[in-house]
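J.: below: sequence and its predicted model.
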Amino acid sequence: MELKVFRDTLSAMGSLWETKAELPIETELLIPDYLPQVFKIVKCFVYPVTLQKQVAPGRLTVEGYLRCVVYYQAEEDQSLCQVEQKIPFTRAMDLPEGQHQGYSVTVNGEVEYINCRAVNQRRVDVRGAYALSAQVCAQSDQEIITALADCGAEQKLVPINGLRTVANLDKLLTAEEEVTLPGQVQAVIDISGVGQVEEIKVITGKAVVKGRIQVALTYRSQPGWQLETVEQAVPFNQIIDLDSAPEDATAFAEVEMIGCTLTAAAGQEGASTLTVTAMLHLRMVRQVECYVVSDAFSTQYSADVTYKSVTAEQLAETLNRTVEATASGTLPDENAQIIGCLVTLHPLEWVAAEGGGVGLGGRAIAHVLCMNSLGEIDCYDKSFDFTLPDVWPGTADQYRAECWPVVTAAQPVAAGGEVTVRVSVRVRGLVFRRVKETVVDSITCETALENPEPDVALRICYASAGENIFEIAKHYHVPPAAMMKLNHLEDLQLTAPARLLVPMTV
C-alpha cells in the first residue's frame, strides 16, 4: 500500500529586506528675473518623489526626483520668496538572490545634511546628501501538504490564514480646478495638499477611485512678508485597469500630492487654474485560508517525518488615524513676529508600547518662519515626536506597514518669547502581520510496525492537564479518534489530569 500525499500551494512571505543608498545633492538654482534678488537664505528643503520601482532578480531600481525648495529674503523690500528645482535620480540597490512571484516595495528616506548658500544675488548653490531607504517584502508560492491517506496515516490539521496580492499599483494622476483668488498673486510661497479618497468601486477588470485633494495655496499679494492662504478642493476620478479583481478582495487607496502649479487665466482678474500632480497608491489583497498538515504519524508503519516553517501575512489593521502633537521652545528673539510654519515628517518607525506590544510613531520638525527685530527673516526649527494610539501584540519584526503620513494642520502661537506649534498628522495605510507555522514537509512510510505485546488489548496512560490527545496517540501509534471514543472525550486538549485508556489495536 502506498501513502497518498495531497499537496497545494500557499502564498508565503519571504524575508523583509531593507536596503539603503545615498543620493548626492549638488545643484545650482538660478533666480528668475521676475523674482527679486537674494538678500538672505532662510531655509532649504528637499522632498523625495518616487516615480518608479522595478524589481529584478537581485536588484531594486528606484527612479524619481528630489524636489529642492529654497526660501529666501529679498534684498530690497524684505519679501519672502521661494524658488525650487527638481533633481532627477536613478538608483540601483542590491537584493538577495531568489525566485519570487511578487514584491511589495516601500520607499522613503530623510536628509542627511544640507548646505545652501547664495553665490551671488541671482544664484544659489545647494550641496548635501539624501539617505534613500527601501523596504522590500517578497512573496512566493510555497508547496504544502494538505492531506494524507492510506498506510494508517493520521494527521493533525491547522488552518493558515494568509493574503494573496491582487493589485499593488502606484499611478500618477493629474487633476485641474479653477480657483478665484481675492487679490493679485505677486509670489507663490507654498502649495500643499491633503488627499482624500472618497470611493473605491471595483468592477470587472477595472477599479474606479474617486476623491479630492484639498489644496492650500500660500502666497504674497504685495511686497513684504505678510502671507495669505486660500484653500481649494480639486476633485479627481481615476480608472485603473486590473487583470483580475475578485469580489471578496479588500481594496485600499491613498492619494499623495507631489506637485501643484498655479496658472493665471489671461484677461480674467483673480481667476486661475490649479493643476495638481498626485500619486495614487492602490492596494488590493484577498484573504485565503487553507488547512495544512502540521504533524503526522502512521499506525501501521514507522513514519519518517520532516518539518519546515512557512510564513503567511495577515492584514492586522486598515489605518485612518489623526493624531495631535505639540512642538514648543524659546524663540531666540522674543520680539519676533511669526510669518508661518512648515512641517517635515520623518519615516514612521515601530516603537515599543508601554505594557507590551508595538506601535507606530514618528519624528517631525516644525519650521517656524519669523521676522526678527532686526528686519530679517529667520527659521526656528522645533523637533517633536508623535505616536499612533494603536498597539499590536508581539514584536516589531512580526509587522510591516505601508502608510502615508501627511500634515493636515500646523498652528504656531507665540507668547512671552515662547512659541508653541500644534500639529495634526493624519496617517492612512495598511499594517500587515507576519505569522509563522511549523508544518510537515515530507513523510515516508517504509518499515512496518511490530506489536510487541499482541495479547494486550489496552494500556493505561496517566496524562497531565494541557497535554494533547494527538501527541499521546502518536506516542503509542494509535488513532486519536479511537482514543477519543474510548475515553469519551470531545476535545483533543486536556483541561485536567486524566487516566486514559490506550487501545493496542483498532
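T.: All right, it came through fine. Residues are numbered from 1 along each chain as shown.
J.: going forward, measure contacts and count neighbours with C-alpha atoms only.
T.: Fine.
J.: need the helices for the protein, in chain order.
T.: Here the chain has its helices, by DSSP state H, at 469-476, 480-486.
J.: how about these in JSON lines, adding distance to Glu228 and mean neighbour count?
T.: Formatted as JSON lines, those follow (distance: least, CA to CA, whole Å; neighbours: other CA atoms under 10 Å):
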{"stretch": "helix 469-476", "distance to Glu228": "73", "mean neighbour count": "18"}
{"stretch": "helix 480-486", "distance to Glu228": "77", "mean neighbour count": "17"}
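J.: indicate which one of the ones you listed is closest to Ala12.
T.: With CA to CA as the criterion, Ala12 lies closest to helix 469-476 of the helices of the chain, at 26.8 Å.
J.: what lies in contact with that closest one?
T.: Among residues not part of helix 469-476, those counted as contacts by CA atoms under 8 Å, 6 or more residues apart in numbering are Lys156, Ala296, Phe297, Pro479, Pro480, Met483, Met484, Leu492, Gln493, Leu494, Val502.
J.: next one: stretch 344-359
T.: 108-110, 360-367, 387-396, 405-406.
J.: and the spatially most central residue of the chain, what does it touch?
T.: When CA atoms, centre = their mean is applied to the chain, the residue found nearest the centroid is Glu402 (1.2 Å). Contacts here follow CA under 8 Å, 6+ apart; on that basis Glu402 touches Thr106, Gly429, Leu430, Val431.
J.: contacting residues around the third one?
T.: Neighbouring residues of Leu430 by CA under 8 Å, 6+ apart: Leu315, Ala316, Glu317, Thr318, Leu319, Ala401, Glu402, Cys403.
J.: repeat that for the first one.
T.: Residues near Thr106 by CA under 8 Å, 6+ apart: Ala134, Gln135, Val136, Glu402.
J.: in addition, the following structure is provided for comparison:
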Amino acid sequence: MGLELIKENVVVEQVVGENRFQALISHDIVVGDLKLDVEKILSVSAYNNIIRHEIIQGKAVIEGMLNCSVLYTGDTDKLIERIDAQIPYTQYVDIKGAEARMTCEVSDYIESADASISNSRKISLNVLVDLNIKVIERKSIDLIADISGLPDIQVLRKDIKINNTVGQGVSQEIVREELELPQNKLDIDEILKADVNVAVENVAVTSGRVTAEGYVSLNVMYYTGESVHPLEKVAYELPFVQVTEIQGADEGMLADVKFYIDDTSFKVTQDADGKNRIISAEVLLKCVAKARMEDIRDVIADAYSMMRATQLSKSTYRYRELIAKEESQVEIREVINLSEPATNIYDVNTRPVIIDYTVSDGKVISNGVLQVSAIYMTSGGDTVVTGDMQEIPFNMAVEAPDATSDMFADIEILGNKFTYELKTSRQLELKSVVNVSVAVFADRDIELVTSIEELDVPQPERASITVYMVQKGDDLWGIAKRYRTSREDILNANGIQEEDVKPGLKLLIPKKFVQ
C-alpha cells in the first residue's frame, strides 16, 4: 500500500498589518445670523460615525462623519446658545502590506474635542479621532490531518485554536419613546441640548443573527421660560433590542458589536392638559456586528518513518488566537474644584476614554481619563452661567487568565453611569462607574506539514543500542526522530515518563525493528 495523505481545508485569518492613527479634524463653525455673538464656550460634545472603509494598495481609506455641538454664552437675555455642525472627513492611513483584495477592521473613539473663539461670529473646532485599523487576509490552507500507508510512521500532533470571522452585518433600528417629564420638573419652553450614549448589556448569537440588548442614555437640558429657574435637566434610559442578520451565525459563537448614532430627533409635544411636558424622542442606531467562531484543529506538525526515507514539505503560518475575553468595571470618585462659585448645577456630562494599556502576566492594565464638563449658575459677578471642562485620570486592572506581556488587547467601553452632587459652592462631587470589555489576543506562528513523500533511498544502519545524554533544548520527539525510533520505545526502555526527560539524563535508545 502506498503513502496516502488525508487532508483537511481550513481558513486562517492573518493580520497583515495594523496602525493606530490619530486624525485631527479641524473645522470652523460660522455663527448663523439668528444666533448670538460668542462670548464664552461652555462645552463641546462630539460623536463619530464610520460611514465606509476600504483597502487600497498600501493604505486603508476611512470615511466618517463627526456630529458636533457647542454650547456657549452670548448675552444675558438668553443664557446659553447652541450651534451644531456635521463634519465629513476622509483619512488615508498607511498600512504596510495592504492590498485591495484584503479586508479591514476599524475601531474608533474620540480622544478629545475642543473649541476656541476665533471671533464673535466664528468658532474653531478641533476633534482628535483615534482610529485603530487592522488589515486582514483570509487564507485557505490544506492541512494534513492523517497519514496512512506506512506502518512505522510517527506523527507529532498539535491542537491549534483559530479564531475566524463567520460573517458580519449592519442593521439600523429606531429607538422611539414618548417621554414625560417628572412631576418636579418645570414645563419645556425649548430643548437646548440632548446628549445620547449607547450602553450594551448583553449580546447573544443564535441561528443567523446577533442580538444586542442595552439602553440609550438620554440627558436633556432645556429652557423653562422662567426667570427664576430658567434651565432644567432630565435624564432617561431607553431600552432597546437590536437584531443584526448574519449568514452562518449560530449558537455557541462569539460576537462583537459596535453601535453608532446615525440620527436623532427630539420634539416637544403637549400632554393631556395641553402643557409642554412630553419629549418625542427618536434615536436611529446603527449596529455593526460580527460573528466569530473558535475552530480547534488537530493537525500534524511533524512526521517521519523509522525505516524508510521520507521528505517533508512544511510551511509556516501565522494565525490569531483569542486568549481571554473578560468584562469588568471601575469606579471613579473625584471632587472637582469649580472655577466659579456655583448656586445651581444645570448639566454634567462625562465621557471615559482609554489612552493606553499594558498586558502583563494574567492581567490587562489600562490607563484612561474621564472627561467631565459642567454647566452651572454662578453666585455673583457679571457672568450668570459658566462651564468647566476637566479630565480625571484613572486606571483599571482586569484579570485575564493566560495573558502574557507579548500579547495585545482590544478594550471597549460598554457603558458609563454617573451621579454628582454640589457639596460646596466650589466643589462638585462626582461618582462614575465605567464598564469595559477586554479581549486578549496572541499572534501564533506554527510550522505545519503540507506534504510528505517516500524516497527510494536506503537508511543508514546504526547500533542496536545507543546511549545518549539529553542536552539543553532537547525534547523527546526530536531525540526519537534523530535515532529513527518511537517515543514510546525510549520511555519503555528506560522506565521513565516524558516529563523525566531533562538535560543531563542518560538514555538508552534501542534500535527499532519493523516487520
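T.: Sure, I can see it. Quick caveat, the model's predicted, so the values are computed rather than measured.
J.: TM between them?
T.: Once the chains are laid over each other, their TM-score by TM-score structural alignment, normalised by the length of structure 1 reads 0.83; 496 aligned residues with a CA RMSD of 3.6 Å.
J.: about what we covered before: turn the contacts of helix 469-476 of structure 1 into JSON lines, including distance to Gln142 of structure 1.
T.: Output for those, formatted as JSON lines (distance: CA to CA, whole Å):
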{"residue": "Lys156", "distance to Gln142 of structure 1": "19"}
{"residue": "Ala296", "distance to Gln142 of structure 1": "19"}
{"residue": "Phe297", "distance to Gln142 of structure 1": "23"}
{"residue": "Pro479", "distance to Gln142 of structure 1": "29"}
{"residue": "Pro480", "distance to Gln142 of structure 1": "29"}
{"residue": "Met483", "distance to Gln142 of structure 1": "34"}
{"residue": "Met484", "distance to Gln142 of structure 1": "33"}
{"residue": "Leu492", "distance to Gln142 of structure 1": "29"}
{"residue": "Gln493", "distance to Gln142 of structure 1": "30"}
{"residue": "Leu494", "distance to Gln142 of structure 1": "33"}
{"residue": "Val502", "distance to Gln142 of structure 1": "37"}
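J.: what are the buried residues along the biggest strand by length in structure 2?
T.: Counting residues, the longest strand found in structure 2 (DSSP state E) is strand 276-305. Applying a neighbour-count criterion of 16 or more other CA atoms under 10 Å, one finds 276-294, 297, 299-305 buried in strand 276-305 of structure 2.
J.: for Thr174 of structure 1, what are its contacts?
T.: So Thr174 of structure 1 contacts Phe236, Thr275, Val276, Thr277, Ala278 (CA under 8 Å, 6+ apart).
J.: let's see 6 Å
T.: Going by CA atoms under 6 Å, 6 or more residues apart in numbering, Thr174 of structure 1 touches Val276, Thr277.
J.: likewise for the one 5 residues further on?
T.: Val179 of structure 1 makes contact with Ser272, Thr273, according to CA under 6 Å, 6+ apart.
J.: can you do 10 Å?
T.: For Val179 of structure 1, the contacting residues are 217, 230-234, 262-264, 270-274, by CA atoms under 10 Å, 6 or more residues apart in numbering.
J.: related to what we said a few turns ago, quick one, which of the helices of structure 1 is nearest to Gln99 of structure 1?
T.: Proximity to Gln99 of structure 1 (CA to CA) singles out helix 469-476 among those, at 36.4 Å.
J.: state the distance from His346 of structure 1 to Pro405 of structure 1.
T.: Computed as CA to CA, to the nearest Å, the His346 of structure 1 to Pro405 of structure 1 distance reads 9 Å.
J.: so for those two, which sits in the more crowded spot?
T.: For His346 of structure 1 and Pro405, the more surrounded residue by other CA atoms under 10 Å is Pro405, and the numbers stand at 20 against 16.
J.: so who does the nearest residue to Glu237 of structure 2 once chain neighbours are set aside touch?
T.: Nearest residue to Glu237 of structure 2 in three dimensions, chain neighbours excluded: Ser217, at 4.6 Å (CA to CA, 6 or more residues apart in numbering). By CA under 10 Å, 6+ apart, Ser217 of structure 2 lies in contact with 194-199, 235-239, 415-417.
J.: just the buried ones out of those residues, please.
T.: Applying 16+ other CA under 10 Å to those, the neighbour count classes Ala194, Asp195, Val196, Asn197, Val198, Ala199, Leu238, Pro239, Gly415, Asn416 as buried.
J.: where's the closest residue to the fifth one other than its chain neighbours relative to Asp195 of structure 2, distance?
T.: Setting aside the residues directly before and after it, Val198 of structure 2 is nearest to Val216 in space (CA to CA, 6+ apart), at 4.7 Å. As judged by CA to CA, Val216 of structure 2 and Asp195 of structure 2 stand 10 Å apart.
J.: kindly report the same for Asp152 of structure 2.
T.: In terms of CA to CA, Asp152 of structure 2 sits 71 Å off from Asp195 of structure 2.
J.: do the same with Val205 of structure 2
T.: Val205 of structure 2 is 30 Å from Asp195 of structure 2, where distance means CA to CA.
J.: isn't Ala457 of structure 1 up against Asn451?
T.: No: the criterion here is CA atoms under 10 Å, and Ala457 of structure 1 misses it with Asn451 at 11.0 Å.
J.: overlap in contacts, these two.
T.: Between them, Ala457 of structure 1 and Asn451 share these contacting residues under CA under 10 Å, 6+ apart: Met504, Thr505.
J.: so where do the strands sit in the stretch 301-450 of structure 2?
T.: Counting by DSSP state E, counting those that start in this stretch, the stretch 301-450 of structure 2 has strands at residues 310-337, 342-360, 363-378, 385-399, 408-424, 427-454.
J.: okay if I get these as TSV plus distance to Pro230 of structure 2?
T.: Shown next, in TSV, are the strands of the stretch 301-450 of structure 2 (distance: least, CA to CA, whole Å):
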stretch	distance to Pro230 of structure 2
strand 310-337	24
strand 342-360	10
strand 363-378	10
strand 385-399	11
strand 408-424	19
strand 427-454	21
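J.: which one in structure 2 is aligned with Asn468 of structure 1?
T.: Counting by TM-score structural alignment, Asn468 of structure 1 lines up with Asp475 in structure 2.
J.: which residue is the nearest non-sequential neighbour of its match?
T.: Asp475 of structure 2's closest residue in space is Val501 (CA to CA, 6+ apart), at 7.3 Å.
J.: can you tell me which residues contact the one you found?
T.: Val501 of structure 2 is in contact with Met469, Val470, Gln471, Asp474, Asp475, Leu476, Leu491, Leu507, counting by CA under 10 Å, 6+ apart.
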